[in-house]
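Undergrad: With the sequence up front, the predicted model follows.
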Amino acid sequence: METKRPTFLPKSWDLPESIRKRLGDAAGRQRLMDEEGHLLLILHQAPEPEDQEIRKPALFWNQPGGEWKSYPEGGGLAALDAHIETYHKNIHSQDEAVELANTPRQYFDVMKHVTPLLRATRNMQAVMQQAREARPEERRLINFRDRAVELERAIELVAEDAKAGMEFSLAENTEEQSRFAHDAAIEARKLNRLAAFFFPLATLVAIFGMSPPAEVIRMPGFWAVIGVGILAGLIIRGLPMGRK
């Protein structure tokens, strides 16, 4: 019984049964299949965060006669060259984004792009190495393999820079917030001492305020109490503030 053709394969591709029976309904992970002289490379198009982990396949088929075909872009190895170049452009774009990032949010946005791109690049490099070993006579695969290795190194550096930048930015923000909290504590202490300075007077106003001012002033000991309150406030105000 002939195996059902997966929907992601072009209808015009006459792959051997030994390969078709190894394929599921979806393209799955990046990998290589080498059966009966047919070499099938299943790669992923450069991922984006909005893909929601749904990877779009890029297929490259080497027939026993040496001819290459590709899908969804035609052109065979020329399409493979363009495929790898797309990864190069995306990595370069993320490298520039890291250079421009200043805040943790900006670094996080970069890492949302870099993380899936790093994983896809590593897997692509592994497949290209296997393809090079499966077809040692196809020298063009050497260049593709070498370019994939360079891309893997480049995206790893971008990922490390983004991670280091985020950690530094977070540490810097934490230090700044600590400094603001310290300054706020100093200001709160000043306000508390001002309140302590005026508290005796405020208390006196509350006590004597129920009587007419003329009667309050004539009360025994009124000015002595005012003097003691002011003196107490000055003493509290003059206490050491502590080091900033």
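TA: Yep, that arrived.
Undergrad: C-alpha only now, for contacts and for neighbours.
TA: Will do.
Undergrad: What sits closest to the spatially most central residue of the chain if chain neighbours are left out?
TA: Against the mean C-alpha coordinate of the chain, by CA atoms, centre = their mean, the closest residue is residue 108 at 2.4 Å. In space, and not counting its chain neighbours, residue 108 is closest to residue 166: 7.2 Å by CA to CA, 6 or more residues apart in numbering.
Undergrad: Just the element for that neighbour, please.
TA: If you go by DSSP states H and E, residue 166 is part of helix 140-208.
Undergrad: cool, and residue 86?
TA: Residue 86 is located in helix 77-100, with elements delineated by DSSP H and E.
Undergrad: Okay, buried residues for stretch 49-67 please.
TA: Neighbour-count burial for stretch 49-67 flags 55-63 (criterion: 16 or more other CA atoms under 10 Å).
Undergrad: List just the nearest of those to residue 188.
TA: residue 55 (55.5 Å; CA to CA).
Undergrad: Quick check: that closest one is in a helix.
TA: No. Counting by DSSP: H, G, I helix; E, B strand; the rest coil, residue 55 is located in no helix; its state is coil.
Undergrad: One more to weigh against that first structure:
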Amino acid sequence: MITRTQFKWQLPPAIEARLGDSTYGRQRTIFEDGHLLIILHEPPGPDDVNRAHKVFWRKPIGEIQCNGHDNGDRQLRAFFDHYDTKLKALEVIYDEAKNAEDYFKLIEELLPLQRATTNTYSTLQQARELVREDRFLLEMRDRAYTISRNFELLLGDAKMAMDFRIARKAEEQVAQANMAVEAQHRLNILAAVFFPLTAIATIFGMNLAHGFEGESPLVFWIVFVVGLVTGLALKGWVVSGRK
């Protein structure tokens, strides 16, 4: 049982025999007895599983229909206009992107569109080779290439911009980590300098008889200098250990 969309036309049996029953399938061309069938996909979204088909039937006399309707040449131009509109909208998003997350969302939208336009160009190139005398197909082939190339360039720019933002953020985090390490190191140096003094002051500040209660103030300064020298020695040890 055929479940793919049936358009209001009667395709040649040779072409009909090469179509699947459930879908028109990937973008491609089918050429039989002078009849050319061009199967294209509408612009896909990032989460689209199924593809909306645009099917163009070129008859041997040069007349083109689209999805069962006349004016297929106008419909093919409108098909590319739709891709152009998508491209311009995504270029605006690219210009307004500020961080890696914005670029990631843009890339997510660009990837299926870039693949689709690449396949569209390949399909139109095949159509051009099959019907070389058709100048309209030549024009559409060239337009497909331009659109495909523009999507490819925008995708490349978005990937580069995202990589740059990620790298810069990583550098900022490394710089902040280095600053934190440096600050911690300086605190360690201060602690090394003042710890002996604090320890000595604590010991001599206890209400214990240590024999220096009645001594000259000179003893205090001697103890102070000993503590300071010890602290500086500890500082030198900390700094040399850091190196």
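TA: That came in fine, so what should we check first? From a predicted model like this one, the values you see are computed outputs, not experimental measurements.
Undergrad: Dump the buried residues of stretch 49-67 of the first structure to a markdown table, plus distance to residue 47 of the first structure.
TA: Formatted as a markdown table, these follow (distance: CA to CA, whole Å):
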| residue | distance to residue 47 of the first structure |
| --- | --- |
| 55 | 7 |
| 56 | 8 |
| 57 | 10 |
| 58 | 12 |
| 59 | 15 |
| 60 | 18 |
| 61 | 22 |
| 62 | 24 |
| 63 | 28 |
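Undergrad: Any buried residues in stretch 156-173 of the second structure, and which?
TA: Quick answer for stretch 156-173 of the second structure (16+ other CA under 10 Å): 158-159, 161-162, 165.
Undergrad: I misspoke; the intended subject was stretch 197-216 of the second structure.
TA: 197, 204.
Undergrad: residue in the second structure matching residue 67 of the first structure?
TA: Residue pairing (TM-score structural alignment): residue 67 of the first structure is matched to residue 63 of the second structure.
Undergrad: Next: residue 90 of the first structure.
TA: Checking TM-score structural alignment: residue 90 of the first structure goes with residue 86.
Undergrad: still on that earlier bit, can you tell me which of the buried residues of stretch 49-67 of the first structure is closest to residue 12 of the first structure?
TA: residue 61 (12.0 Å).
Undergrad: who touches that closest one in this structure?
TA: Residue 61 of the first structure is in contact with 38-41, 68-70, 76, counting by CA atoms under 8 Å, 6 or more residues apart in numbering.
Undergrad: doesn't it fall inside a strand?
TA: Yes. Residue 61 of the first structure sits within a strand when classified using three-state DSSP.
Undergrad: What's the local residue count around the nearest residue to it once chain neighbours are set aside?
TA: The shortest distance from residue 61 of the first structure to any non-neighbouring residue, by CA to CA, 6+ apart, is to residue 40 (4.6 Å). For residue 40 of the first structure, the count of nearby residues is 22 (other CA atoms under 10 Å).
Undergrad: Over to the one 4 residues further on?
TA: Number of residues near residue 44 of the first structure (other CA under 10 Å) recorded here: 22.
Undergrad: With adjacent residues omitted, what lies nearest to the residue opposite it in the second structure once aligned?
TA: Residue 44 of the first structure maps onto residue 41 in the second structure, with residues paired by TM-score structural alignment. Leaving aside its chain neighbours, residue 41 of the second structure sits nearest to residue 53 (4.7 Å; criterion: CA to CA, 6+ apart).
Undergrad: before we move on, what about residue 193 of the second structure?
TA: Nearest residue to residue 193 of the second structure, sequence neighbours excluded (CA to CA, 6+ apart): residue 231, at 3.9 Å.
Undergrad: The one you found corresponds to which position in the first structure?
TA: The equivalent of residue 231 of the second structure in the first structure is residue 233 (alignment by TM-score structural alignment).
Undergrad: mind checking the SS state of its match?
TA: For residue 233 of the first structure, the assignment made with three-state DSSP gives helix.
Undergrad: Next, count neighbours for it.
TA: By other CA under 10 Å, the residues close to residue 233 of the first structure number 20.
Undergrad: Could you measure from it over to residue 197 of the first structure?
TA: Applying CA to CA, to the nearest Å, the value for residue 233 of the first structure to residue 197 of the first structure is 4 Å.
Undergrad: Would you agree residue 8 of the second structure falls within a helix?
TA: No. Under the criterion used here (three-state DSSP), residue 8 of the second structure is coil, not part of a helix.
Undergrad: So it sits against residue 68, correct?
TA: Yes. Using CA atoms under 8 Å as the test, residue 8 of the second structure is close enough to residue 68 to be in contact (4.5 Å).
Undergrad: Neighbour count: those two, which is higher?
TA: More neighbours surround residue 68 than the other of residue 8 of the second structure and residue 68, with 17 against 10 (other CA under 10 Å).
Undergrad: which residues touch stretch 35-44 of the second structure?
TA: Stretch 35-44 of the second structure has contacts (CA under 8 Å, 6+ apart) with 12, 15, 24, 26-31, 51-60, 79, 82-83, 86, 112-113, 116, 120, 123-124, 127.
Undergrad: If we use 6 Å, what do you get?
TA: With CA atoms under 6 Å, 6 or more residues apart in numbering as the test, stretch 35-44 of the second structure has contacts from 27-30, 52-60.
Undergrad: With stretch 140-157 of the second structure instead?
TA: By CA under 6 Å, 6+ apart, the surrounding residues in contact with stretch 140-157 of the second structure are 114, 117-118, 121, 124-125.
Undergrad: Please tell me which residues of the first structure it aligns onto.
TA: Taken onto the first structure by TM-score structural alignment, stretch 140-157 of the second structure occupies residues 144-161 there.
Undergrad: after superposition, how close is the matching stretch to the second structure?
TA: Aligned to the second structure and superposed, stretch 144-161 of the first structure gives a mean residue distance of 1.3 Å (mean CA distance after the TM-score superposition for the first structure).
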